[in-house]
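Chemist: what's the 3D shape of this:
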Amino acid sequence: MMDWSPFAAVLFDLDGVITPTADVHRRAWTDMFNGFLAGLDGQQPFTDDDYVKFVDGKPRADGVRSFLSSRSIDLPDGDADDPAAAHTVAGLGTRKNDRFNEILQRDGVDAYPGSIALLDALKPAGLRLAIVSSSRNARAVLSAAGLLDRFEVIVDGNVGAEAHLDGKPAPDYFLHAAAALNAAPEQAVVLEDAISGVQAGAAGTFGLVIGVDRGAGHNALVNAGAHQVVSDLDELLPAGDADPTQMQGTP
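Modeler: Now for the predicted structure:
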């Protein structure tokens, strides 16, 4: 249970925090990279450990560059509108995005029940809510889950590119969202499941950084800077007999 009264804003990562789309991203990255690596000599397949270390939580192009660097593979950046067939960082990013959207359209997405429960509890409390995601697909995911109208501000990969924000683990995305909600960092709570996202929250000196352990590991999230770690957002609900109006933070 949590006391929300010291805070004015809550900044949620999307994939792995609100929706289980981190798994969809992982599958899309794995399919894309393994297809690419199959055409190179001496390369081992892309692994779940590669995903956590080099890709998870980062903007798409940064994730491609980070993984390729780990394998000593050098590709030109290319242009943002490169087609999936292009042998560039942007082209690989396009391949990954195409695969992600194929899976999303085929399978759909449902939000975690615990995340819905927390959103329902925060709604009457006057806390201002934002999504902060490196993904350029955040709005599509929220629409698919029926949650687009739950968040006052959405800072995603498209906003990050337009505003020239450095991606996670830099704190820029979260700071941008807090400013859009007129909340100082110390008044805001960050909820993240990715190591890079927790590092971003810690770097921004936010009032509270909560790691959501969907597989990264409790110790890894703490070491990245999480003040506390939960396995599901329902652990952050106010006490059952609490008056929701007493949860309200400073606007």
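Chemist: For the rest of this, base every contact and every neighbour count on C-alpha atoms.
Modeler: Noted.
Chemist: Stretch 10-20: how far from the chain's middle?
Modeler: 6 Å (C-alpha atoms, centre = their mean, to the nearest Å).
Chemist: residues making contact with that stretch?
Modeler: Residues from elsewhere that reach stretch 10-20 (C-alpha atoms under 8 Å, 6 or more residues apart in numbering): 21-23, 109-112, 115-116, 127-133, 138, 145, 174, 177-178, 188-193, 197, 212, 214, 233.
Chemist: Can you flag which of the residues you listed belong to strands?
Modeler: 128-132, 188-192, 212 (DSSP state E).
Chemist: got the end-to-end distance for stretch 8-16?
Modeler: Using C-alpha to C-alpha, to the nearest Å, the end-to-end distance of stretch 8-16 comes to 23 Å.
Chemist: remind me, longest helix of the protein?
Modeler: The longest helix of the chain (DSSP state H) is helix 89-107.
Chemist: What ranges does the stretch 101-250 of the chain have for its helices?
Modeler: Using DSSP state H, counting those that start in this stretch, the helices of the stretch 101-250 of the chain run over 113-122, 138-145, 157-163, 172-180, 195-203, 218-224.
Chemist: Sequence B follows; please return its structure for comparison with A:
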Amino acid sequence: MSPIKACIFDLDGVIVDTSIYHYLSWRRLANELGFDITREDNEQLKGISRMECLRIILSIGGVSTSADQLYELAEKKNLWYLEHVQTMTPNEVLPGVVEFMDYVKQAGIRIAIASASKNAGKILEKVGLMDRYEVLVDGNVVSKAKPNPEIFLRSARELGVAPVNCIVFEDAISGIQAAHNAGMRSVGVGDEKILKNAHLVVPTLGAMSMDELLALQNFA
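Modeler: Predicted coordinates for the structure are as follows:
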């Protein structure tokens, strides 16, 4: 048995859902470049870095650019995305998140947020969750995209907790794999068919109980 000493939460799709804002911004960029993307295309972009997302978008449209243009396009998309982020409120925190994080904190379990987004801090501030976690590790301080475990290993290191004592909450296949690559246990938040490799899958954090969390101590 490995006691749970820390919970590491992905941000988008677990705590808030900004996927519509990403989709609208990427679609606006695609349209400007002369093609369109679908919601299904947007699903490919979960849990990966902005530049990786851009490369996928350009591949869908068959568009080639220089390295300088890549950064210009990524920055343009991010500015459009930030326009949406500025409108966010605490009402956009997903159901049950605050209550579950409070239960975790009261149980003496430490909390980190691990997000590939470079805008994670802004989002957490807009939705009023700045006091709910101890450590934030985001795309500003890590460079390797999931399923590389860098973001989770750094979160554990900054918390001072061994990976074996950490539980990761993720909504993306790449994130679940990154957790396992880090030697951590995982909870998939979303569709059980998609996240079947997680140690436990729940539809939302609001459906997660402390009993279920503690039961994960029995997983090797």
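Chemist: Mind checking the TM-score on these two?
Modeler: Once superposed, the chains reach a TM-score of 0.87 (TM-score structural alignment, normalised by the length of the second structure), with 212 aligned residues with a C-alpha RMSD of 2.1 Å.
Chemist: What residues in the first structure pair up with stretch 163-172 of the second structure?
Modeler: Under TM-score structural alignment, stretch 163-172 of the second structure corresponds to residues 185-194 of the first structure.
Chemist: The helices of the stretch 101-250 of the first structure: which one's closest to residue 103 of the first structure?
Modeler: Closest to residue 103 of the first structure of these, according to C-alpha to C-alpha: helix 138-145, at 11.4 Å.
Chemist: What's the average distance for that closest one when superposed on the second structure?
Modeler: Helix 138-145 of the first structure, aligned to the second structure and superposed, deviates on average by 0.5 Å (mean C-alpha distance after the TM-score superposition for the first structure).
Chemist: how many neighbours does residue 105 of the first structure have?
Modeler: 12 (other C-alpha atoms under 10 Å).
Chemist: Hmm, I typed the wrong one, I wanted residue 120 of the first structure.
Modeler: Neighbours of residue 120 of the first structure (other C-alpha under 10 Å): 13.
Chemist: Give the aligned equivalent of it in the second structure.
Modeler: Using TM-score structural alignment as the criterion, residue 120 of the first structure maps onto residue 102 of the second structure.
Chemist: what's the answer for residue 137 of the first structure, then?
Modeler: With TM-score structural alignment as the criterion, residue 137 of the first structure matches residue 119.
Chemist: re earlier: could you pull out the buried residues of the longest helix of the first structure?
Modeler: The neighbour-count criterion (16 or more other C-alpha atoms under 10 Å) identifies 89-97, 99-101, 103-104 as the buried residues of helix 89-107 of the first structure.
Chemist: ok now do residue 100 of the second structure, which residues does it touch?
Modeler: Residue 100 of the second structure sits in contact with 205-206, 208-209, where contact means C-alpha under 8 Å, 6+ apart.
Chemist: In TSV: these, plus distance to residue 57 of the second structure and neighbour count.
Modeler: Output for the contacts of residue 100 of the second structure, formatted as TSV (distance: C-alpha to C-alpha, whole Å; neighbours: other C-alpha atoms under 10 Å):
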residue	distance to residue 57 of the second structure	neighbour count
205	30	23
206	33	16
208	34	18
209	38	14
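Chemist: And those residues, which is closest to residue 4 of the second structure?
Modeler: residue 209 (14.1 Å).
Chemist: quick one: the residue nearest to the closest one when sequence neighbours are not counted from residue 50 of the second structure, how far?
Modeler: Distances taken as C-alpha to C-alpha, 6 or more residues apart in numbering put residue 100 closest to residue 209 of the second structure, at 7.8 Å, once the chain neighbours are dropped. Residue 100 of the second structure is 29 Å from residue 50 of the second structure, where distance means C-alpha to C-alpha.
Chemist: likewise residue 138 of the second structure?
Modeler: Distance from residue 138 of the second structure to residue 50 of the second structure, counting by C-alpha to C-alpha: 12 Å.
Chemist: Now list whatever residues contact both of those two.
Modeler: Counting by C-alpha under 8 Å, 6+ apart, the common neighbours of residue 138 of the second structure and residue 50 are residue 117.
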